[in-house]
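A.B. asks: After the sequence you'll find the predicted model.
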Amino acid sequence: MTVDLVAEFEAERGRLTAVAHRMLGSRSEAEDAVQETWLRYAGALADPQRRAEIRHLGGWLTTTCARICLDVLRSARVRRETYPGQWLPEPVVTPWDGGVPAPDGFAPDPADRAVRRDQLGTALLVVLERLSPEQRVAFVLHDVFAVPFARIAEVLASTPEAARQHASRARRAATATDVPRHTADPAEQRRVLAAFAAATESGDLDALVRVLAPDVVLIGDGGGHFPTARRPIVGVDPVARFLLGLFTRASRYGQHLRAAPVLVDGVLGLHLETVAPDGRLLRMVTGFAVHDGRISGLFHQLNPDKLHLLPDLAPDATWPPRW
């Protein structure tokens, strides 16, 4: 019985982790939510009355996990209001072998995923931070994972109509004109990021401008550990000059830069390492949004508290990276 119970839950773990990560923007918090879901599942099966309520396991687990995430989101608002500088989600970084990325950063079975290509990557998670907890839950469950509004209403303790309204408002926010879009397929991601790396390595401002969208946005999260821009940098010229300044300073101080392509939340990105001017190791994960052949968003995660699961770069990693 115990073995079957564990096997049933493990078959759903990938989907639950994907749901929780989209909602919370933190891999560690997502894993905690999934673990709490497991405890509630085990407790329900020990109670015959509660066990009878589980008619469809996947739906029950998703609803339970979403309720847990909703509680976490409501309490997280206060914590993030006092966050030093800009906030970015904890990235899910997985190796890239040159092939086609998985449909999300860690969910193993493409057949079970309802995530569309333009709803992948760090860009989506950044947009979700604009939403209320109720809007975020409704949007993620319905638009990303195709959960019906009747079940979403159970999570929100509301009506299906109210759940639909939450999702609609979230959808408008997610498609606003100032939101970085990501629609590139893997081949286009690879081509654009290779051009980006070549331009920054050569210091060619014109080449870099050509690979950035006119309204490109750059966000950096140092978590108070490393200096970053206090506000998003918006526009092709400011972003291009900021990026070239970073690489010029690294070269001036003799800092050795190493990098490798990785998948960041399921989208091709970069893992970089160098030495900060004060001698500390600086590790950075950069997620990208690519649309119409240009980079529409760059998301620099430098906060070591959010990179504790980041694997070491291979000894032969170089800059520019090998594609």
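C.D. replies: Sure, I can see it.
A.B. asks: hey, let's count contacts and neighbours off CA atoms from now on
C.D. replies: Will do.
A.B. asks: Can you report how many residues lie near the nearest residue to residue 116 once chain neighbours are set aside?
C.D. replies: Spatial nearest neighbour of residue 116, excluding adjacent residues (CA to CA, 6 or more residues apart in numbering): residue 144 at 7.1 Å. The local packing count at residue 144 equals 17, with neighbours defined by other CA atoms under 10 Å.
A.B. asks: Looks like residue 144 contacts residue 117 (just checking).
C.D. replies: No: applying CA atoms under 8 Å as the test, residue 144 and residue 117 come out as separate, 10.3 Å apart.
A.B. asks: Which strands and helices lie in contact with the longest helix anywhere in the chain?
C.D. replies: In the chain, taking DSSP state H as the definition, the longest helix is helix 57-81. Using 3 or more CA pairs under 8 Å, 6 or more residues apart in numbering; DSSP states H and E, the elements in contact with helix 57-81 are helix 2-24, helix 27-45, helix 133-139, helix 149-156.
A.B. asks: and here's the other structure:
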Amino acid sequence: MAAGAPEAVFETYRPLLLGLAYRLLGSMWDAEDVVQEAFLRWSRTDREQVREPRAFLVTVATRLALDQLRSARATREAYVGPWLPEPVDAAELGPLDTAELRDTLSYATLHLMEQLTPPERAAFVLREAFELPYADIAAVLGGTAANCRQLHHRATTRLAAGRGDRFRPSGEDHARLLTRFLDAARGGDLDTLTGMLSEDAVAWNDGGGRTRAALRPITGRDRVAAFVAGLFRRYPVGAARPTEANGRPALWLSVGGTDQLALLDVRDGAVHGVFAVLNPDKLARFAARDAARHAEARDAYAGGSA
């Protein structure tokens, strides 16, 4: 290989590897560690022996992510309050060309994937998002193609009840529903809030012990509606700014002086899940990229208006 070619090859696959590691770990900090270690291993490898760089790098990144995921599970069990994935700017993770790539990046699906064992999660992501044949998944995970097919089947079965139908509302419909939900919460309109929620709705608040947040999920339509309305009634709420996280509409909010990112799981026209990420460690990277993106859009608008 020519000088500099190894780095160039790796950079071609960096977004793919970052997207893979993030889907397996739910953390961009950890995903970046995996990608950096994958690069170091790529640099030390005799690349003349590598026939398919993509397959080699996917294998390395998956195995590294699985090692991290196994150790992270114990840490997450000791986490203060509900653990939620770190929100991301989807643009960091390469194009979302298929429904499967979009679905496996969605916040609700990532949250549900916490129910899976590490091998089940890997088989699900490699098959659904990256369309690997079972024989190739077996080469990554070890075992047989039949075993990997079974892992994938178990994963899809366990996720099916929580995911509901695979088709989500358009971005515009999702954004409108999010705005209606916010307006009802601000106005203390308990009837409207309740009517927007599914009967089995759940609200999660992730403060990670760093800021005040509910330490247990709030379950059931009436309890979620009362919790959200009570929150807006008790604490001053700053201006809400629309944004996009994990490829879907979201809102930046300041509630009681604490910044948070709010996301909804919307299915069949109803809100099934309310996610509030308050842990500043999980918001830092996303906030920086979101601010830069809005600054670029503002500058572009100003330039166009000049």
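C.D. replies: Received it, and whenever you're ready, just let me know what you need. Since the structure is predicted, the reported quantities are computational estimates derived from the model, not experimental observations.
A.B. asks: before we move on, the earlier item: for the counterpart of the residue nearest to residue 116 of the first structure in the second structure, give me its contacts.
C.D. replies: When the second structure is aligned by TM-score structural alignment, residue 144 of the first structure is paired with residue 129. When contacts are counted by CA atoms under 8 Å, 6 or more residues apart in numbering, residue 129 of the second structure is found next to 100, 101, 104.
A.B. asks: Of these, which is the most crowded?
C.D. replies: Neighbour counts for the contacts of residue 129 of the second structure (other CA under 10 Å) peak at residue 104, which has 21 neighbours.
A.B. asks: Can you say which helix or strand has it in it?
C.D. replies: For residue 104 of the second structure, the element it lies in under DSSP states H and E is helix 99-105.
A.B. asks: distance from that helix to the first structure after superposition?
C.D. replies: Here the mean offset of helix 99-105 of the second structure against the first structure after fitting is 4.2 Å, by mean CA distance after the TM-score superposition for the first structure.
A.B. asks: Work out the gap between that helix and the centre of the chain.
C.D. replies: Distance of helix 99-105 of the second structure from the chain centroid (CA atoms, centre = their mean, to the nearest Å) equals 10 Å.
A.B. asks: do the same with stretch 217-227 of the second structure
C.D. replies: With CA atoms, centre = their mean as the basis, stretch 217-227 of the second structure stands 23 Å off its chain's centre.
A.B. asks: For burial, what's the neighbour tally of the counterpart of residue 292 of the first structure in the second structure?
C.D. replies: Residue pairing (TM-score structural alignment): residue 292 of the first structure is matched to residue 268 of the second structure. A count of nearby residues for residue 268 of the second structure, using other CA under 10 Å, gives 12.
A.B. asks: Now do residue 268 of the second structure against residue 112 of the second structure, distance only.
C.D. replies: 18 Å (CA to CA, to the nearest Å).
A.B. asks: Tell me the secondary structure at residue 55 of the first structure.
C.D. replies: With DSSP: H, G, I helix; E, B strand; the rest coil as the basis, residue 55 of the first structure sits in coil.
A.B. asks: about what we covered before: what's the helix holding residue 104 of the second structure in contact with?
C.D. replies: The contact list for helix 99-105 of the second structure, computed with CA under 8 Å, 6+ apart, reads 23, 90, 96, 109, 110, 125, 128, 129, 130, 166, 246, 247.
A.B. asks: so which of the residues you listed would you say is closest to residue 138 of the second structure?
C.D. replies: Nearest to residue 138 of the second structure out of those is residue 125 (CA to CA; 13.2 Å).
A.B. asks: ok, the closest one - how many residues close by?
C.D. replies: Every residue meeting other CA under 10 Å relative to residue 125 of the second structure is counted, giving 25.
A.B. asks: Verify the stated contact: it with residue 25.
C.D. replies: No: using CA under 8 Å, residue 125 of the second structure is not in contact with residue 25, being 11.0 Å away.
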